[in-house]
Each structure stands twice: as structure tokens, then as C-alpha cells.
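**Student:** coords please:
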Amino acid sequence: MSDPQESRPASETRRAWQDLLGALAEIDADWIGPQRGLAPGREHLGIRGLGMALWGALDLYLENEPERPHFVRLISPYRKWGDNPDAIYFFAPLRGDLTYRVQGRRGREVYLSLTVHGGDRDGHWPTRVVAELNMDDMAFDADGSFEVVLSPEAHRVNWMPLEEDAGSVVVRFYFNEAQAASAQPELVPDLRIETVDGPEQVPVPDDETVARRLRRVEAWVRSKFGGQMLGPQPRRRPSWYSEVPNTMGPPVDWTDGDGGGWGAVDIAYSAGEYELGPDEALVMEGRLPEGLFTNVVIWNELGQTADYLERTVSLNDTQMELGEDRRYRVVISHRDPGVPNWLDTCGEPRAAVFWRFMLPAEPPEAPVCTVMPVDRVADGGQ
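**Tutor:** Got it, this is the predicted structure:
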């Protein structure tokens, strides 16, 4: 006797779910292995990264609709992709033809901004910045409260224009403190979003609704492993990313001309990769420009930090020990060389080094990099 369910047409949700499972299997086969730069024995990094991307996609899209969005924290000490321990980021999906109100209150952050991205409707990779607003251009109440309107029509104060391809808003809170902001569970920014002209009530999710949300989940996961954000080679490198190991690229202000994405227009970036033997150290030296914030962080092949709750894998300019005229000397090595400003490789022989210079008062210089025996770092390599 045949199973009656075999002749029953699949629901849209089941088809979308099967497509999502197929995408995960495709990424597993195509991205998580040596053909994309993950050496044998390191597949666990890819699987962990894929799990985190799926977790994020479900959080951002499965129960979040642009008609009635809510803010979702993008990354945390436990969910990582391109993460920054000194910042707390929030995401909400948008539609370019609606009007939204974002409300919140200033706290201890040194930098606050909202960025509307375009081209990323339904979970796709953002291709451009539609609008950007930072705290210098915002009006605040006496208690630090603020209200920002996102809409196609102009408003007088704290307005961000929306265009047809607008798909998301990202809110950034940067902190310059002795302890990484993301490692402080009590540090929760005051932030919320509501739709001004959307539906009064969200309908109970039906088959079509859940299927549509799952399609967004699939698109988000694919965008992370499609050569854009996560995954080793090949992928497009921005102009500020050095292709030569143990060197950093020239700091450049972020623009979507480098391939789109979720960068901040107020930051100059510089990056490269270290490649060190067990007894080697990379020494980075230079002068920090005056500005709101600077930090340096180590990422693995999947754009993830190691556990910064337990190890020092990033430094901001409050945490750094600086010399005269804001001179710095940051050391990356597999073991503690006994000097200030040490970044722990956590045993990784090769990883990315990522610098951020927030609203620098002058153009920042690329760090000068030198590889030397780790035992010679304390005496300056002499």
C-alpha cells in the first residue's frame, strides 16, 4: 500500500526547508575543505563557522519581517563573523517604501551610527550604502535620548532617506574601555525600532510566510560563504588588505566600492595576515592618530576571533600601552614575550590582522611590521 503522503504536494515551507538543507550540504562540500584553503584537520573551523552563520540567519530572518522589524544583535562572544570585541552591532530588515522610527539613548559608547544598506533585500549581500548618520550629525535630548526617522520622504531632524533597494539598517555602538564591550554582559544599549506606516498587526505566519523567511535565511547563509564575508580563498580582497604575509595594507576609508558589505563609512581600515613559526613574533610599530577609537584584532580563516573572554586577541587604544607621541608597539606571537601589547595567536600559525581607525584626526599610517625571534622581542630584536 502506498503512503498517501507520497502523492501529497510538498508545501512551500517544506520546499524552502529542503533548499536550505541543500545549500548547507553544498557549502559543506564546496567551502569546507582544502579546495578553499582550509587545511586538512581544520574542517572543524568551517563547520563551526557555518553553524554560526545559520544561527545568525535564523535569528535575523526566521522571525523578523521588514514590515514589523525588531533589532537583533549581530555578533557576540559566542556568535562570530568579522567580529569586533569593542563594538556592539544591531541589525533590522527594512523595506524602502515604508517609514520607520528608531529610538534609543546614549550610553558610554564613544561612537554611535546608523547605516542603511541597499541591495540586501531578502538576505542578500549589501552592495551599497543608502544613508549614514552618526552621533555628530544627530540631535539628542538632554538625557541622551534620540529618535531617528527612516523614510522615503524627508523629515526635519535625524532623518535617513530610504530608497527602493534599501534592505537593512545596522546600528553600531563602539566602546573604548579597558574591558572589551562585548565581554561585558551588563552593557546593553537602549535601542528599538517600529514601523510608522506598516500593518497594525502581523498576520499569523502561514505556509507562504514561513517559506519566504526560509528563503531569506538561505540567501544570508549563501552570502556569507559566497566569497564575500566568510571562508578562506578565493575571495576578493579590498584595497586596504595586504596580499603579502606579515605586512599591513595602507589604511583606507571604507567604501562600498570595495565590494559592498557592512563596513562603516567613518572607519579607515588596514589589514593583512601574519605567518609565523613557533618561535617567531610579528612586531607592528607606528603612531596612533588622534581620534575616537582605534583597535587591532586577530581573525582566523573564517573571520572569527578566538575566545576573547579568556585570551587577549584584540587591543583598543585604551588597552594599549602607548609611548611618547602616541607611539605603539604591538606584538603577535604564539607565547608571551614578556612585553606590553601582546596579542595571543592561540596557536594559529597564520591568521588575519585587522586594524580600525575611527574618525582619525589625520590620515593613519600603515603599521611597520618586522618578524623576529620571540626571545628577542623584549630587547628590541638586538
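
**Student:** C-alpha from now on. contacts and neighbour counts both.
**Tutor:** Fine.

**Student:** for the residue nearest to the spatial centre of the chain, helix, strand, or coil?
**Tutor:** Geometric centre of the chain, nearest residue: Gly82, 4.1 Å, by C-alpha atoms, centre = their mean. At Gly82 the chain is in coil, as set by DSSP: H, G, I helix; E, B strand; the rest coil.

**Student:** In three-state terms, how would Leu114 be classified?
**Tutor:** Leu114 is classified as strand under three-state DSSP.

**Student:** wait, what's in contact with it?
**Tutor:** Taking C-alpha atoms under 8 Å, 6 or more residues apart in numbering, we find Leu114 in contact with 132-134, 169-172.

**Student:** Does the residue nearest to the centre of the chain touch Asn300 like I think?
**Tutor:** No - taking contacts as C-alpha atoms under 8 Å, Gly82 lies outside contact range of Asn300: 9.6 Å.

**Student:** Spatially nearest residue to Asn134 (excluding sequence neighbours)?
**Tutor:** Spatial nearest neighbour of Asn134, excluding adjacent residues (C-alpha to C-alpha, 6 or more residues apart in numbering): Ser113 at 4.0 Å.

**Student:** here's the other one to compare against:
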Amino acid sequence: MGTWNNFCRELEKAGAFLDRPESPLDEIDRAEGLRYLTRLLRVGLDLTLEFADPHHPALVSAQEAHFGDGGNTADCVYLHAVIDGRSSYRLRGTRGEAPLMEIGIYDGKIGLDPVSKRIDAVTEAGLVVDEHGEVDVRIGPGFADNAGPNVLHSDATTRYLFIRQYAHDWRSTTPATLSLELLDPATATPPPLTLAVVEDALDRSARFVHDAAVAWAAVVDNTRREPANVLTPVPDGIDMTVPTGHRYAFGHFDLAEDEALVIDFRPAEVPYWGLAINNYWFEVPDYEGTSGQVNNLTAQPDAGSTVRVVISSRDPGVPNWIDTFGHRVGLMVFRWFRTPLPVPEIRTRVVPVASLAASAAGI
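**Tutor:** The predicted model follows:
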């Protein structure tokens, strides 16, 4: 069948991405790269076929342990939906317990659309929650500017709803339970599936696999051009997809099996900071565990309020250890959220793992 053959040819182009000179050659990175392409395909099919009708919207998970498109953190629960900015929607349900939350609408999604700029957003600071813990948010083009705090103003370019919920420990935090409905439904039930819809979805999802991989790899490759084992603050105001009030420092580690990266900084009191590693494909290596990241509630500072984080392939027996999960090289992301304060000074040095283990043992 021509449609399926075209789909497979587009996927073959996406697979060639793994053979770029910049792509890593280690077996674990190659294996994760192949798996990453399958995960991108799942996201692409969700957004172009399974949940793609903005007139019968579905709010679904955007990133989890077993699928996603990159740039995520295990401290965040992500939800998304395809919408039409010319229509009006109602988002409602329980607020949940996440300390930080942002509901944003965009003119596209990275990898799927030419641009991805935030059109409007509301965070936990402006979101009104009733006495029962419920939220009711309206999204659309026809609401007055004084319609209230829980209103997001869309325009004809708006096509994507993205919700982020950040918590320090999801094992003891309840996420929001939300539903999305169209306020001006054209039909009560979705129309019958057509060949044209499927053909377009297969074409767009296959191209998404390639384009999303290229977009996120560009971030990683740019970071890897800088010196290894250093975290560098990202300048403010360079990307409208960044959540409100968020700052970052990026870097990459490059460590031998017997080496450890020691990271020292003294953070101010802020709503959230977190330090995590990702693989080359910008995926979280330990999504459901606690060994791949630390944050301002899980970290153990010293008596002088300095936090020391250690990244290594072997557990040196010290607090705030981040496991590399078999990766010799990987991405580091420091998140510094909901504060006007600049990213703190971050000092790094590479030491033998044995020296840390000996120190921890009191030798």
C-alpha cells in the first residue's frame, strides 16, 4: 500500500539520524537512540491521529517513564492536548498538590509545528482554586480581558495546550485530575475516520520523529561543544517555550568509570531547584526512582548550607549521589524556578571515586 510504504520511508529517514557524526557510538546510547525513535513515534501518533481532533479534545499524558519527546524531568507531570485557538474550551477538575503548576497555550509543538511560542499561560500564583480544591479554566478567543483570572486568551494560531506540574517527590504528592471539553461542539460524536486523515497523520507523525529528534539533539550538541563537567547558566529570554519564571544551567559530564564529578553550590530559599542528568537523547534515565536527580527538598546540605552533589557510575557512599546509569557521557540540567534571583554560582571538579568513598568511610 502506497501510504504505508511512504510512512516507512519517512521513518527510514528518521532512523538515519542515529548515524550522524554527532550521535554517540557507545552501545547504551545507540540502544537508547533506537528506543527513543519508537517513543517519538508514539507521541507523534497521539498528536496527529489518536487524539488529534481539536473539536473532540482529549487531555492526555505527554511524558512518562516509557514515552516522551525529550527535555523532561522526573519532578514534573506533563499533560497536553491538541486545540483550535478559534474555539473555546473548558478545563476543569481537582487542582492537586503540586507546588508549581503552569497551564499554557502555544502556537505549536516542538518537532510537530514550525514554531512553538507561548500565547498565554497561568501559573499556581494566579490560578484560582475554589473551597473544594477545584479549578475551572476557560480557553478561547472571545473572552473579555476582564473575564477573570482563570482565562487563557487564544488566537487563530493557537493549537497546543501544555500543562506542567512540578513536585519535589511524586510518591507523596497527588497530581491534578483534569478534563478538557469544547464549549461550542460541532458534533456530539467524532466523524467517521477517513483515508485522508490517516494519510496525513502518518506523514506528520513520521516527520515528527525526525524533526523532534533533531530539535532536541541540537540543544544537547550545543551543550557538548562547551567544556565538559561544567554547568553554565542559560541567558534569560531566549525561548518562549520556557515556563514562566524558570532559569537553567546546562552542561555535560564526561567521566571514566573510576571518576566522579563533584558539584558545589549554595542555593537561596526558592520554590524549586533541581539538578538532574539526562542521556544524549534528553531522556530521564530514572523516571520512577530517585537516583537520577536531587532537588531542594531531597538534597542534604552541609552545616554551612552548601549543597554538594556527586555524579558517578559507582555509589561513593556520600549524600546527594546521582547515578550515571551506565553512561560515560550525559547531559546535566540545573533548574532554578519561580524566582527573580539569578542561578547561584556552581563549582565543579573531577575526582577519583575512591577518594570520595575513602572520605565517607573515614579512612
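
**Student:** returning to what we had before: closest to Lys224 of structure 1 out of the contacts of Leu114 of structure 1?
**Tutor:** Ranked by distance to Lys224 of structure 1 (C-alpha to C-alpha), the contacts of Leu114 of structure 1 are led by Val170 at 16.6 Å.

**Student:** show me the contacts for that closest one.
**Tutor:** For Val170 of structure 1, the contacting residues are 89-92, 114-117, 262, by C-alpha under 8 Å, 6+ apart.

**Student:** Please identify which pair of those lies farthest apart.
**Tutor:** Spatial extent of the contacts of Val170 of structure 1 (C-alpha to C-alpha) is set by the pair Tyr89 and His117 at 14.2 Å.

**Student:** Looking at the two, which one has more neighbours?
**Tutor:** More crowded of Tyr89 of structure 1 and His117, by other C-alpha atoms under 10 Å: His117, with 30 against 22.

**Student:** So what does that one match up with in structure 2?
**Tutor:** His117 of structure 1 maps onto Tyr106 in structure 2, with residues paired by TM-score structural alignment.

**Student:** For burial, what's the neighbour tally of the residue mapped onto Pro319 of structure 2 from structure 1?
**Tutor:** Pro319 of structure 2 maps onto Pro340 in structure 1, with residues paired by TM-score structural alignment. Neighbour count of Pro340 of structure 1, defined by other C-alpha under 10 Å: 16.

**Student:** and Pro340 of structure 1, how far is that from Ile332 of structure 1?
**Tutor:** 11 Å (C-alpha to C-alpha, to the nearest Å).

**Student:** Stretch 364-376 of structure 1 spans what distance, first to last residue?
**Tutor:** 28 Å.

**Student:** Outside of that stretch itself, list whatever touches it.
**Tutor:** By C-alpha under 8 Å, 6+ apart, the residues outside stretch 364-376 of structure 1 that reach it are 246-251, 268, 270, 279-289, 333, 335, 337, 357, 381-382.

**Student:** for stretch 190-209 of structure 1, same thing?
**Tutor:** Against stretch 190-209 of structure 1 from outside (C-alpha under 8 Å, 6+ apart): 11-13, 67-71, 98-107.

**Student:** Quick one, which of the residues you listed are buried?
**Tutor:** The neighbour count (16 or more other C-alpha atoms under 10 Å) marks 12-13, 67-71, 98-100, 102, 104, 106-107 as buried among the contacts of stretch 190-209 of structure 1.

**Student:** Pick out whichever of these sits closest to Asn158 of structure 1.
**Tutor:** Minimum distance to Asn158 of structure 1 across those is 9.9 Å, recorded for Val102 (C-alpha to C-alpha).

**Student:** residues touching the closest one, list them.
**Tutor:** By C-alpha under 8 Å, 6+ apart, the contact set of Val102 of structure 1 is 147-150, 191-194.

**Student:** Which pair of the residues you listed spans the longest distance?
**Tutor:** Within those, Leu150 and Leu191 form the most distant pair, 14.7 Å apart (C-alpha to C-alpha).

**Student:** okay, the two: which has more neighbours?
**Tutor:** Leu150 (27 against 17).
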